[in-house]
Structures are given as structure tokens and as C-alpha cells.
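Engineer: sharing a sequence plus its predicted fold:
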Amino acid sequence: MNGNPTGGVVIAGERSGVGKTTVTLALLSALAQRSQRVQSFKVGPDYIDPMFHRRVTGRPCYNLDPVLTSAAYVRQCFEERCRDADFAVVEGVMGLFDGATGSSDTASTAHIAKLLNLPVVLVVDCSRLSRSVLAIVHGYRSLDPDLTLAGVVLNRVGSDRHLELLQDALGTLDLPILGVLRRQSDITIPDRHLGLVPTAELPQLQDCLDRLADLGQTCFDWARLLPHLTPSRPPSPAEASPEASPEASPEASAQNKPSHHLPTASPSPWGLFSPNQQGACDRIRRTRPRLAVAQDAAFSFYYADGLDYLAELGAELVPWSPLADATLPEAVDGLYLGGGFPEMFGAALADNQPLRQQLRQRITAGLPTYAECGGLMYLAETLVDLQGQAWPMVGVLPTTVTMESRLTLGYRQATATVASVALQAHQQVWGHEFHHSQVTVPPTPPLFQLRRFDAKNPHATEGWGSRHVHASYVHLHWQGCQVQAVQFLSACADYRATASLSAFPRA
């Protein structure tokens, strides 16, 4: 394994659905009873699991995704966020070796474990296994010699006799069993079409987390597990320097060159900017544009360090709720509509007619607006929900959005065919799609040409772009799209400077 040891473990599954989120939450809940400084991370572009982590630890959970950001940034993010932590836990994604393609472990849980030099705790679903568990664990342990398997957690164990059979089978491996979870019928977290139901919609969640904490205190072998969880030492400034990493390539990121490999965004907040962009950064910090960020049960999909980066650039982030607020916050210079579940709240969003009317007027008049996935759905004329009920939305985009059974999922290299408030034409960015909805009238011209991670040719077009609007199904991570973040906030700063002349002033 490579890199500098900082301490912590990666919780991995032998496949999806084995219970790694339950194991992770039990571990985090038990650790949170010992310390208020438990730092968690999530591999990949997931939004919902980090909500549960944050609810347990009281600290933001950070995504580790080398496709949406870079390998260098993954290391930097982990090291910086662990500086004041007593414990560090990384929850994996899918199976241990499942990545962005079927031909390598790129962007997989194994990839992240090797980047961070962290041991892996493998969660095995034992509900239909006895001696065969030996073959599974042996295979996962031996497939990649650069990966360190610290031990296993046996989940969904049915009885004492079942446990004995599993222990006997694994006894020949000299690999510790770090935890045993029996089949649980009273600890369930509901899910739906995009994964777990978010925390804001679960009024009984705290009772579930309390039971997970009790479970965590008794189901793990703490004497063996704790030494892995504790960061061993903070990295020195030289070790933490992004310039020390050969994967950091500001020039490649700044030019947005196409690649069939991982993107190479710099982890430095200022290193990849041209003099003009540096000037824009200075102006953003001087003007401090106010950015209204939609944050409620309908719109909750944001990367924690993405929001941090917008604030670091100089934006004042102003949370507001399209569900509950009749108007936008006062004196805002831009609008950020993230993803979420607007299809679950069609009636409430439609009923807030004063806000929809105000948004349509303000956006049409030039308010800089960045909308991703659920945000795009909200800006459409109509939203047809899972029950086939049609609801009027903001009406800025000339299309209807309908929910479908087909899931659109995967990393995308997106090439801008027209300019938007965040991108220049021909710029390329890496993003991620994850949605069941489709538009009935496609954009003309489209904002993006899309290419799958492991494909050579474009396969689709989508999105709306204009001088003051960016609306797309593609989720971006601002830490991997720093130039685009500056462009968007620069438009917000321009709006702030000219809003007094607008028919719709800020105040």
C-alpha cells in the first residue's frame, strides 16, 4: 500500500446489500458515545448515507471520489478532516472491488483504501452461508496483495450454532472476526427508489440510532478494532502538500482536456486559476455575493466540502426552503438548487404559488441560477410524480418532467456545447447522474454532450444553459470544478453590482 498512514478503517461489503451501512452506523453510534470527534467519510457520489453519518457524529461527512475530484484531493480531504479527530471511519460503496468500470477497481472502495493506506474491514452477509464463507473471505483477502484486510464483520448471523460454523470455517485464515451482528428485525431504515429515505423524513430515526449504538457497544471486538480506528499521527506540512503528489495536475484541469482516465483537478484552491480568474476570485471575496441555497426535505443533495468551497471563495451561503418559505431570502445575488426528492413533495411545492411566481420572475430577469437534477425538475413547467399526478412547477424550463421506472446512473464526462452561468462552451467536466425522471421536451440546443466513464463516444445530450442559468441532471463536485465555481460566483458578484438597476432589486 502507498501513502502516509493517518489511521482509520474502511468498512467494505463483499457486494451491495450486505449491511455495510448498518454496520457503519452501529460503529459510528458507539464511537460517538466515546468521543465528539468522530470523523466519517463515504466512498463515491452518494448523498444520503452522509446524512445519516452526520446525524450520528454531529460532523459533516465527506465524500471521497477520485472521479469527481482527484486522487490528490481524496488524500488531502481525508488528512485535513482527520487532523482533530479521535476516530476515522470510511464507508465503502457497492462491493469492495466494484468501481467505475468492470475492468478495474478505479473509484472503488479498494481504490480509496489503497490511496489512503487504510485497512479494510469486510462485511459479509452470512444469512445463507456456513462453510462457504471461507471461500468468499479468502478470495477477497488474496485478490489484491496491495490491500490490507484487517478482519471481517459477520452480519445476519442466525444462531449460536450458525456462528460456530462460521468461526470454524474462518479459523484457518488467521484473520480476526472484528464483529458479529445477529439478524435484526427491530432496526430498519426504510428505502425507496434512490436509496435510503433521507434523515429529514424519519421522525423515529433517533430511536433507531440509539438501538444501533447499543448494538455497536456489544457486537464489535473493541480491543482489536480500536487500534485501527485511531489516527496515528497528523501528516507533516510536507506530506500534506498537494505539490508532492504526481497526480495533481493544475494545467490539465484548468484546460479541461478530455481523458478516458481519472480527472486531475488540483486540491489547491487557487493554483489552477489564470490571472483573469484570480482577479475574479478577488472580486468575489470583496463583494461577498449572497447565494440562496435550497435546503429542505425536497432539496438536500449537496457535498459538504462543495459548499465549503463556495464559502471559501467568498460567497455568503443563505439556506432557504422552497417548501416552507413564501419568498426568497432578502438581497440574494444567486440561486443554488441542488438535487433531492421534489417528486415526493409535488403538492407542497405546487401549493407555494407565491414563491414559484417570484422565482420565475427573478430568474427570467437574470438572477444567476445553478440547478442540479432535482433543481432542474423544480424549474420545469410541470412535474409528474410517481403516482402520475401532474404538478405545476416554476416554469423556467420549457418541458415537463416525468418519473419513470428506468434508472439513469453513472459517471459522465460532460462537454458543454453552449455556455451557461457556470461553464464556457467546449469546457469539459466530470459529473454523475442518478435519476428516475426524464424530460418530455429535450433542450434545444442542449447544454451537454455526455460520455460514459469507459466509453469513447458521446451517448446523450441534456441540460439547459444560458448566460444566467445552468440546469442539468449531471451532479458536479465544486472541488473538482473549481474554475466553474469561480465563474458561477463571479456572475453572482456581477448581479450584486448591477441589481440596483434591475426591475427586481435585491432588497
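Structural biologist: Okay, I see it.
Engineer: when you work out contacts or count neighbours from here on, use the C-alpha atoms and nothing else.
Structural biologist: Noted.
Engineer: test my guess that Leu205 contacts Thr199.
Structural biologist: Yes: applying C-alpha atoms under 8 Å as the test, Leu205 and Thr199 come out as touching, 7.1 Å apart.
Engineer: looking at those two, which has the bigger crowd around it?
Structural biologist: Thr199 (20 against 16; other C-alpha atoms under 10 Å).
Engineer: how close does that one get to Cys373?
Structural biologist: As for Thr199, its distance to Cys373 is 20 Å (criterion: C-alpha to C-alpha, to the nearest Å).
Engineer: repeat for Lys42
Structural biologist: Using C-alpha to C-alpha, one obtains 21 Å as the distance from Lys42 to Cys373.
Engineer: check Leu225 too.
Structural biologist: Leu225 is 40 Å from Cys373, where distance means C-alpha to C-alpha.
Engineer: okay, the two: which has more neighbours?
Structural biologist: Cys373 (26 against 19).
Engineer: my read: that one touches Gly339, true?
Structural biologist: Yes: look at Cys373 against Gly339 with C-alpha under 8 Å: they come within range, at 5.0 Å.
Engineer: please compare the first structure with the one that follows:
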Amino acid sequence: MAAKQYAFVLAGTGSGCGKTTVTLGLLSALKKRGLRVQPCKVGPDYLDTAWHTAVCGTASRNLDSFMLPEPVLNALFCEQMQQADIAVIEGVMGLYDGYGIDPDYCSTAAMAKQLGCPVILLVDGKAVSTSIAATVMGFQRFDPTLNIAGVIVNRVNSASHFQLLKQAIERYCGVPVLGYVPRVDGVSLPERHLGLVTARESVVTQQPWQDFAATLEQTLNINRLLTLSQMAALPQGAWPALPAPDAGKGLTLAMADDEAFNFYYPDNLALLERCGVKIERFSPLRDRALPACQMVWLGGGLSGTVRPAAGRQCRDAGKPARGPSAGCRHLRGMRRSDVSRHAAGRSQRGGASYGGYYSRSQQNGGTADPLWLL
């Protein structure tokens, strides 16, 4: 008899409602129970996944339906579930927020339906009582086909306050309230203009999250959460044609990996290694020279406050390099005739800058070739 497998999507009413903090507490609590936990994040996000990984100890995976066709994404999810008892999937922004106004395009709700996972809706309980039921009911009625299996209330003042909220939601919405999250010191996540401060920049200690998990064990019905999260079957997936296993044999990729450059999808690294590419990590902040390699990958990151010499290292070594996001910004310091940068799938020449605000935006400009420094 196959072992039981569990998965749920923790969705919110919008950004800033506490999804990441509560996700981290649940990851710690489930891990403490001896479960093999696979953290995931809906959409193209490196910050939340880094925090998942730091707290859980298992590399968090992105579920990005903008980049991956449904069969491929499903196949990746099923592959990760082979090594897990439960997947905890953190949503992005609000439950129905995707690209444009189509709630079924790249939204948390669409991902939950695609994978067949129940949704646990996180709602804010601050300064509200019966009106919270109207919020939950609105999310239910917006898409009656979506399985909103339970509710967790965040920022609750007291146990008596929670009872008012619980009674209102269960009476008027007919959905179980699994518990609440009280105000807890020491587990807030530092932020900056583009979201969270990276886990690599922060000293991530386990004790505050273990203490938070112990609190959640008292205020949440985690046994009920597990019951609601049991999956009848994993989604059907199919792998695309992959390069030959030895396609990259003999090639070494120098991959920037430090506080400045650390935005990488684990699935991309796994695919390169599956094709025989050897990955050597280096730090543009600390290493004076590149490791022996045939190519360089300067990944994204939040490197605006540091000045690594990554672009100069690549130029001096005469190595081909790819530099999206932060890597692109540091390569732009070279002569314009020296570099052709690929950003968002389009070959570009010129500068780069921060937009100063948070939004979901990806551009589809076709297939990008590697970026070469001549």
C-alpha cells in the first residue's frame, strides 16, 4: 500500500498578510513532527524560497506556470514528492492575483487547482469580528470550484477574540477554522524596497522558529490540517525531451554564489548536472579570480549595496558569461561594445535600474541565447 502523501497551499488575501511568516512556522512544526517536508513557492520568487530553505533544511522549489507548461511543472512537483511526506506551498500575493486580471492565469488559485491541492486561506484578524466572515465568503464565492478547505486567522489579540472570529466564519461560510496566529516577537522578517531581505544576508537561527512552531502547535489544529491535506493522487505530468546525459560532459560552469549573487532555481542546477556539467561555486565578493571553467553564471541577487568585481573577472579571464538581473547590472560596467546582455528573454545593450516598487512582471521575448563577453 502506497504511503499517504499530503500537500496544501497557504494562500493569503494579499501581500503582507503574513504568508511567509506563517509558512515558516508550519515548516518548522511539521519538520519537528518527523515529517519529510518539501517547501514550495508559487511563481518566480527567490527571497521566500531562500527563507524556506534556511528554516526547513530542504531546498524550496518554485512552481512557476508562466515559465513551465502544465505537464512539465506537474512532473517536477511529482519528482519532489517522491522524497517528501508533505508539500507546503506558499502562495503569491492574493489568492486570485496572477498576470492581468484573469484569476486562472498564473495565480495561486490556478496552481492549487492544477496540482489538486486544498487551499488554506490566511486572513487578517486585526480589529475585526463578524466582518471577517464577509472577507472569507467573498473569496469562496469568487470561484466556487476552488477547494478552500480551511482558514487560519492571523494577528489575533486573544483566545476570546479568536472564538468570535471562528464562530462567525464557520457559521456564515461553512468552512473549518483551523486556528489562529497570535502576535509573536522575534519572527518578523526584515524587508526592503523590493521585498524581504535575503536569508543569506540575515543570521537565520532555528530557535525563534522552533519557538514559533511550538506556539502554533498550541493555537492551530495541525492534525486537522493534515487530514484536510491528504492527496488522493498526484497530478499527471510528462517530461519534455531532455538533452543527452553527457551533453555537458567536460564542461565546468563557475557559478557566483554569495550574499550578492544567490538567485538560482534548484531545478535549473539539477538539469545542468543531469547533463554532465560540473558546477563550481565562487564568491565575486571574496575570490580574486575565477575557478577553472569554460563559462560563468552570474545569477540574480540584491547586490545594490556591494561592489563585486564580477564583470571585470569575466572580462579578464576571457570567459563567456550569462548575467540576468543583478548579474546583468554588474556586467553593464563593461564597455558597451564588449557585452550583449540578455534580460527577460531579449538581447539588450545599456543600463539597468531598480523600479522602486513591488509587482509581478515577467516579459515573454522568446528564447534567449547565452550571453557572451568577447
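Structural biologist: Good, I have the coordinates. Keep in mind that what you see is a predicted model, and the values were worked out from it rather than measured.
Engineer: for Leu225 of the second structure, give me its contacts.
Structural biologist: Applying C-alpha atoms under 8 Å, 6 or more residues apart in numbering, one finds that Leu225 of the second structure lies in contact with Gly150, Leu178.
Engineer: where does it sit, in terms of helix or strand?
Structural biologist: If you go by DSSP states H and E, Leu225 of the second structure is part of helix 222-229.
Engineer: could you do Thr6 of the first structure as well?
Structural biologist: Here Thr6 of the first structure, judged by DSSP H and E, is contained in no helix and no strand.
Engineer: was I right about it contacting Ala240?
Structural biologist: No: the pair Thr6 of the first structure / Ala240 is not scored as a contact, 11.1 Å apart, by C-alpha under 8 Å.
Engineer: among those two, which residue is more densely surrounded?
Structural biologist: Thr6 (21 against 18).
Engineer: what segments of the stretch 351-500 of the first structure are strands?
Structural biologist: Ranges of strands in the stretch 351-500 of the first structure, per DSSP state E, counting those that start in this stretch, are 369-372, 380-384, 390-392, 397-416, 428-439, 448-452, 460-462, 464-465, 469-472.
Engineer: of those strands, which approaches Leu215 of the first structure most closely?
Structural biologist: Leu215 of the first structure sits nearest to strand 428-439 of all the strands of the stretch 351-500 of the first structure, at 32.5 Å, using C-alpha to C-alpha.
Engineer: next, count neighbours for the corresponding residue of the second structure for Leu335 of the first structure.
Structural biologist: Aligned counterpart of Leu335 of the first structure in the second structure: Val296 (TM-score structural alignment). Val296 of the second structure has 27 neighbouring residues, counting by other C-alpha under 10 Å.
Engineer: do the same with Leu253 of the second structure
Structural biologist: Other residues close to Leu253 of the second structure by other C-alpha under 10 Å number 20.
Engineer: also the one 3 residues further on?
Structural biologist: Applying the criterion other C-alpha under 10 Å, we find 25 residues in the vicinity of Ala256 of the second structure.
Engineer: could you do the one 10 residues further on as well?
Structural biologist: For Pro266 of the second structure, the tally of surrounding residues (other C-alpha under 10 Å) stands at 12.
Engineer: quick one: contacts for Phe301 of the first structure?
Structural biologist: The neighbourhood of Phe301 of the first structure, defined by C-alpha under 8 Å, 6+ apart, consists of Tyr47, Ile48, Gly338, Gly339, Gly340.
Engineer: in space, what's closest to the alignment partner in the second structure of it - neighbours in sequence excluded?
Structural biologist: In the second structure, Phe301 of the first structure lines up with Phe263, judged by TM-score structural alignment. What sits nearest to Phe263 of the second structure in space, not counting adjacent residues and going by C-alpha to C-alpha, 6 or more residues apart in numbering, is Gly300, at 4.7 Å.
Engineer: that neighbour: neighbour count?
Structural biologist: The burial count for Gly300 of the second structure: 21, using other C-alpha under 10 Å.
Engineer: OK, contacts around it?
Structural biologist: Gly300 of the second structure makes contacts with Phe261, Asn262, Phe263, Tyr264, Gly323, Pro324, Ser325, Ala326, Gly327, as judged by C-alpha under 8 Å, 6+ apart.
Engineer: wait, which of those is closest to Asn154 of the second structure?
Structural biologist: Asn154 of the second structure lies nearest to Phe263 out of the contacts of Gly300 of the second structure, by C-alpha to C-alpha, at 29.5 Å.
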